[in-house]
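Participant: one predicted model, sequence on top.
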Amino acid sequence: MDIAFLMDDLRQIDPVWETTAQIMYECNQRGHEVFFLEPHDIYVRKNQVVARMRHISVPKDQPMTDYWADLICCLNREELIFETVTDLDVLFLRKDPPINHEVMEFLGPVSDQVFLVNNTLGQLNCSSKAYILNFPDIIPETHVSRDPSRLKKIIDDFGGAMVIKPLHGHGGHGVIKVSNQDQENLNSLINYYVKAGKPYPERQPIMVQEYLKQVKEQGDVRILLLDGEILGAMGRKSVSGDFRTNVHAGALAFKHDITPAHKEICRRIKPKLQQDGLYFVGIDIIGDKLVEINCISPGGIPRINRFNNQKLEIAVVNFIEEKISGANPKKHK
């Protein structure tokens, strides 16, 4: 198969802890043709969506560090492959958030002609933290507004700690805990986040969500889902006093066993994820509440592999092989 990975510059990542690197390595091990491109490499030529790509031609059976060194050499070569996107079998959209709307616009018209992980329309819908509102009965109390006075009243009426989240933030950036006990700072923070100095239509809506106290003692759980089914999971907990549990924010990851409550959450959201073409996602759970769905470059495979002595990337590549062989059995028999 011809499998391409769209991501940020691979020279800037540590392959040992990068989910994309593990999937690329597994594709290479199976003898698939692997290509790499960045968002700016997609364009249109004679009404067709085309990509400037680099062919990652690397020997099999190397340690990851050697494989990655050879991969970087492939990136540094001048040769470019100019490929019509629809000639690919699979295109992994693994660019880190925020979402690149230009890429989504270019790929949207051909999304039914190449298998995208994940689907463009699904990513556009799920790129906002508001996507969890599709599941109102399994999420914490949640509000979204751009009106400072309304947000202030929500927090005052709630009477306890709440969490402010930018709708399009990622990696815990911009997520803060607030309380009605600190009125002076509360007003300032709300005004800052919604950009209250601008006219109402130009302000930024923000999410205000119930603070779940379990996060302090238990942390949260990241579950990776593949086609709606549980692929693997890990726990995450802050070790610095920060309430955020993102590994990029300094949290500690640890082994986690899936609970019946977590299985039920996954069961509830599976049909919607499949409907939206969100085949590979990461969800975050605190206690028994769904707090976030990550569809843009979800990570966690390397850490979960180490905790459980697994290779989850095998299941990911098995899945895409089955999808492609089923869609075009003559080409891939």
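Facilitator: Cool, got the structure.
Participant: from here on, just use CA atoms for contacts and neighbour counts.
Facilitator: OK.
Participant: and the gap between the residue of the chain positioned farthest from its centre and residue 154?
Facilitator: Taking CA atoms, centre = their mean, the residue of the chain most remote from its mean C-alpha position is residue 184, at 35.0 Å. Distance, residue 184 to residue 154, using CA to CA, to the nearest Å: 16 Å.
Participant: for comparison:
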Amino acid sequence: MRIAFFVNSIEGETTYYTTTSLALAALARGHEICYVTPGDFVLRPDDGLLVRATTLSGSKPKKPETLLSALKGEQAKISTIDMRDVQVLFLRNDPSEDADKRPWAVYVGTNFGRLAAARGVIVVNDPDGLALAQNKLYFQGFPEIVRPTTLISRSIEEIRTFIDDHPDGVMLKPLQGSGGKNVFKIRSSGEANLNQIFEVASGAGYLIAQDYLPEAVGGDIRFFLMNGRPLERNGIHAAFRRVPAKGDVRSNMHVSGTAEPATITPQILAIAEKLRPKLIADGMFLVGLDIVGNKVLEANVFTPGGFPEVAAIHGVDFSEDVIISLENKWRIQQLYGGTVPNRTLATL
């Protein structure tokens, strides 16, 4: 297979990204890989869809450092490829990273992903499903029982009232965002700097206010689902606990959170099962859930990360499992002559 990884930028890719692990796993299993960024698609007058892809020449890298050095160095080769010669387009960009400086790039993955799927390319996660999940409002479509009590508003008066109704405090964050940016814990509506926090957090639009879960002091659990089910091998789950740095309420790895082993309880498995119907219906192939206690804080569907952390803790590289699943989808597509809809194929 030829697998194209769609990312925000090649320059921004790092050794600890899950995308890097996935690319190495694909190479190890004998597949071709290429990287694609928002400015690389071409739709010609004859309706041909092409992409200017960064490919590798020479020997296949086996280490993250070697792979990224090759992608960013002289080994990299830019080739114009007909999308029909790509078997899988793996959408691994974070739209929120482009929202401020490159707003034109935010919807490129989903828009051109649809065009690719229409031409027989397996696109994961399904672009129509991802179009529904461009911001955290998507999360409100999951069962209420698994979600913290939530207010979405741009009104500071509404937010103050919500804070007053939750004596344990409230987490405040932008509706569009990731990586723990502009996430605040508000203890009371009387905080002297609430107006300043509101101005900072609301700069990108609507805000989410959620009741603070006391269990969050110990961090959250990043728990991976593939094809709507827990990603697991030989009794080991693709999961880890994200522990916040001292004095920080955020457990994101981008803001100095650390990874520790996580215990996957029947309660956590039951939570995942409650989310499964919607994830399958929306064609969400690979998802990372952030779980605190009996609640899901977020469902990461664009570029869930953490495979290197899981591998470091458990010695299991789940990237191989993901590539094997893509191989199975390709076989199904060939068996059925491309008649299985992409959204269905994405979670088979």
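Facilitator: Structure received. Please read these numbers as outputs of a predicted model, since none were measured by experiment.
Participant: hang on, the earlier thing: ok, the residue farthest from the centre of structure 1 to residue 307 of structure 1 distance?
Facilitator: Here the distance between residue 184 of structure 1 and residue 307 of structure 1 works out to 44 Å (CA to CA).
Participant: next: residue 174 of structure 1.
Facilitator: Taking CA to CA as the measure, residue 174 of structure 1 falls 29 Å from residue 307 of structure 1.
Participant: does residue 291 of structure 2 belong to a helix, a strand or coil?
Facilitator: strand (DSSP: H, G, I helix; E, B strand; the rest coil).
Participant: neighbours of it, how many?
Facilitator: 23 (other CA atoms under 10 Å).
Participant: doesn't residue 219 make contact with it?
Facilitator: No - using CA atoms under 8 Å, residue 291 of structure 2 makes no contact with residue 219, being 9.0 Å away.
Participant: about what we covered before: now check structure 2 for the residue matching the residue farthest from the centre of structure 1.
Facilitator: Mapped onto structure 2 by TM-score structural alignment, residue 184 of structure 1 lines up with residue 192.
Participant: for residue 157 of structure 2, see how far away its match is.
Facilitator: Where residue 157 of structure 2 is concerned, residue 192 of structure 2 sits at a distance of 15 Å (CA to CA).
Participant: residue 310 of structure 2 now?
Facilitator: 42 Å.
Participant: out of those two, which sits in the more crowded spot?
Facilitator: Between residue 310 of structure 2 and residue 157, residue 310 has the larger neighbour count (other CA under 10 Å), namely 24 against 11.
Participant: name the helix or strand for the more buried one, please.
Facilitator: Using DSSP states H and E, residue 310 of structure 2 sits within helix 307-314.
Participant: just checking, what packs against the following helix or strand past that helix?
Facilitator: Using DSSP H and E, the helix or strand that follows helix 307-314 of structure 2 towards the C-terminus is helix 319-335. Packing partners of helix 319-335 of structure 2 (3 or more CA pairs under 8 Å, 6 or more residues apart in numbering; DSSP states H and E): helix 18-28, helix 342-345.
Participant: save these as TSV, and put in mean neighbour count too.
Facilitator: Compiled in TSV, those are given as follows (neighbours: other CA atoms under 10 Å):
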stretch	mean neighbour count
helix 18-28	21
helix 342-345	22
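Participant: now these as a markdown table including distance to residue 93 of structure 2?
Facilitator: What follows is these, written out as a markdown table (distance: least, CA to CA, whole Å):
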| stretch | distance to residue 93 of structure 2 |
| --- | --- |
| helix 18-28 | 10 |
| helix 342-345 | 19 |
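Participant: what's the straight distance from one end of stretch 71-79 of structure 2 to the other?
Facilitator: Span of stretch 71-79 of structure 2 from end to end, CA to CA: 13 Å.
Participant: flag every buried residue along that stretch.
Facilitator: 71, 72, 76, 77 (16 or more other CA atoms under 10 Å).
Participant: I'd guessed the third one sits against residue 57; true?
Facilitator: Just to be clear, that refers to residue 76 of structure 2. Yes - counting by CA under 8 Å, residue 57 is a contact partner of residue 76 of structure 2 at 6.5 Å.
Participant: if I look at the most centrally placed residue in structure 2, how far off is residue 116 of structure 2?
Facilitator: Centroid check for structure 2 by CA atoms, centre = their mean gives residue 303 as the closest residue, at 2.4 Å. Taking CA to CA as the measure, residue 303 of structure 2 falls 19 Å from residue 116 of structure 2.
Participant: can you confirm residue 248 of structure 1 is in a helix?
Facilitator: Yes - per three-state DSSP, residue 248 of structure 1 lies within a helix segment.
Participant: need the counterpart of it in structure 2.
Facilitator: Checking TM-score structural alignment: residue 248 of structure 1 goes with residue 254.
Participant: equivalent analysis for residue 86 of structure 1, please.
Facilitator: With TM-score structural alignment as the criterion, residue 86 of structure 1 matches residue 84.
Participant: ok, residue 125 of structure 1 next?
Facilitator: Residue correspondence, TM-score structural alignment: residue 125 of structure 1 in this structure matches residue 132 in structure 2.
Participant: quick one on the thing from earlier: just want the angle from the helix holding residue 310 of structure 2 to helix 18-28.
Facilitator: 80 degrees (axes from the mean of the first three to the mean of the last three CA atoms, to 10 degrees).
Participant: which bit of structure 1 covers helix 307-314 of structure 2?
Facilitator: Using TM-score structural alignment, helix 307-314 of structure 2 lines up with residues 301-308 of structure 1.
Participant: can you give me the helices in the stretch 1-150 of structure 1?
Facilitator: Along the stretch 1-150 of structure 1, the segments classed as helices by DSSP state H, counting those that start in this stretch run 19-29, 64-76, 101-107, 120-126, 148-158.
Participant: appreciated, that's everything.
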